[in-house]
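Peer 1: Coordinates only, no sequence provided:
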């Protein structure tokens, strides 16, 4: 099939067809099996609120053969009917998404879905995060990808700002817990400045290093030493 497809915003009347495209495309994709029965998926798609998301459909020969599901900051799904794949419709939908989200957006893809990962890499997406899949329904490892938009540096910095807010909250909680533990040790031991637990700190380093293998144990050890030391200092 050629890329000669018409693009338009979906209406509620399109949602049943969108559900069928989703089911057909997912059935042949390099993805973990869906965990919901087809009829549940159909019911779910029919509940999509088109005032809160943009669902763009690609039509060919009067039939909907693909769609892109966009929120303000995410591409929540892009699927093309198997009979219409490898004809450029997916690329057309991605380029449309870029045009309506010029500041950038993110998406999630399963780690095993190498065809999709390669597709998005060709379109300028960058793999940012990798998870063990514990947060998705399939419990399958996945990756967060972003297209950084017309100003990549600004987009990346906005993502860093979001992470730093989370980091600040985590540091505040860590400092509060360190203070409570130190006060407890002082109470039960009658020692003004209790010794640090070196064995436990090594266990902490091992756990954190397993989460961020890119940093390696030595860097994680230095980071955790600084966090614990500064938290203890703040509690004095």
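Peer 2: On my side now, so go ahead. Just so we're clear, the structure is a prediction, and the values are computed from it rather than from any experiment.
Peer 1: rest of the way, CA atoms for contacts and neighbours
Peer 2: Fine.
Peer 1: now what about the one helix or strand residue 223 maps to, what contacts it?
Peer 2: Here residue 223 sits within helix 216-235, counting by DSSP states H and E. Outside helix 216-235, the residues that touch it by CA atoms under 8 Å, 6 or more residues apart in numbering are 171, 174-175, 178-179, 182, 202, 205-206, 208-209.
Peer 1: Closest one of the residues you listed to residue 45?
Peer 2: Lowest distance from residue 45 to the contacts of helix 216-235 (CA to CA) belongs to residue 208, with 38.7 Å.
Peer 1: measure the residue nearest to the spatial centre of the chain to residue 86 for me?
Peer 2: With the centre of the chain defined as its mean C-alpha position, the nearest residue by CA atoms, centre = their mean is residue 144, 3.8 Å away. With distances taken as CA to CA, to the nearest Å, residue 144 is found 24 Å from residue 86.
Peer 1: number of nearby residues for residue 56?
Peer 2: Residues near residue 56, counting by other CA atoms under 10 Å, number 21.
Peer 1: Comparison target, given below:
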């Protein structure tokens, strides 16, 4: 895991564009697709912190965090199911503070399963304009994960 560098642009654009089609397939539909080049600035890709995951020196995914919200998380489809998305998510959550939020499109069961397995719960489900391509409608699950705190009952847990 490392911070994004300008030299990563072409690679993260390729990753986004391939993975976004998978994300849209069973939600808003592939006809709602817009490339990263078309959406990055308007959708705030660079508004917060941005990291890339590398596997053997090759960028295989990226995650963006704006405040406490995971705003982007994409993994190269050639590297799905290898723990890269989980590592990216954990990295972002570690920088989010006491809570982390994310919106996951309905129809993306793999993403929902990942977030649930990392302690996120659905707070609300909304249907409205698709972020990034408002000409289309989508349903999104707003999810949150709060940091675990143990009650201070006066016992010594060191031992």
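Peer 2: Now that the structure is in, tell me what you want to look at. This one's a predicted model, so the numbers in the text were calculated from it and none came from an experiment.
Peer 1: counterpart of the residue nearest to the centre of structure 1 in structure 2?
Peer 2: Here residue 144 of structure 1 is matched to residue 142 in structure 2, going by TM-score structural alignment.
Peer 1: ok, and what's touching the helix or strand hosting that match?
Peer 2: Counting by DSSP H and E, the element that carries residue 142 of structure 2 is strand 133-146. Residues outside strand 133-146 of structure 2 that contact it (CA under 8 Å, 6+ apart) are 27-28, 32-34, 98-106, 118-130.
Peer 1: Just the ones of these in helices?
Peer 2: Among the contacts of strand 133-146 of structure 2, none falls in helices (DSSP state H).
Peer 1: Mind checking which of these are buried?
Peer 2: 27-28, 32-34, 99-106, 120-122, 130 (16 or more other CA atoms under 10 Å).
Peer 1: Name the nearest residue to the match of residue 144 of structure 1, ignoring sequence neighbours.
Peer 2: Nearest residue to residue 142 of structure 2, sequence neighbours excluded (CA to CA, 6 or more residues apart in numbering): residue 103, at 4.4 Å.
Peer 1: and the one you found, what does it touch?
Peer 2: 71, 140-143.
Peer 1: And it? What does it align with in structure 1?
Peer 2: Aligned partner of residue 103 of structure 2 by TM-score structural alignment: residue 108.
Peer 1: about what we covered before: off-centre distance for the strand holding residue 142 of structure 2?
Peer 2: 12 Å (CA atoms, centre = their mean, to the nearest Å).
Peer 1: what do you get for stretch 44-55 of structure 2?
Peer 2: From the chain centre to the centre of stretch 44-55 of structure 2 is a distance of 10 Å (CA atoms, centre = their mean).
Peer 1: got the end-to-end distance for that stretch?
Peer 2: This stretch, stretch 44-55 of structure 2, spans 26 Å end to end (CA to CA).
Peer 1: Show me which residues of that stretch are buried.
Peer 2: In stretch 44-55 of structure 2, counting by 16+ other CA under 10 Å, buried: 45, 49-53.
Peer 1: any residues touching it, and which ones?
Peer 2: If you take CA under 8 Å, 6+ apart as the criterion, stretch 44-55 of structure 2 is touched by 1-4, 40, 59-67, 71-72, 84, 88.
Peer 1: The corresponding residue of structure 2 for residue 56 of structure 1 and residue 123 of structure 2, how far apart?
Peer 2: Residue pairing (TM-score structural alignment): residue 56 of structure 1 is matched to residue 51 of structure 2. Using CA to CA, residue 51 of structure 2 is found at 26 Å from residue 123 of structure 2.
Peer 1: try residue 62 of structure 2
Peer 2: From residue 62 of structure 2 across to residue 123 of structure 2, the span is 25 Å (CA to CA).
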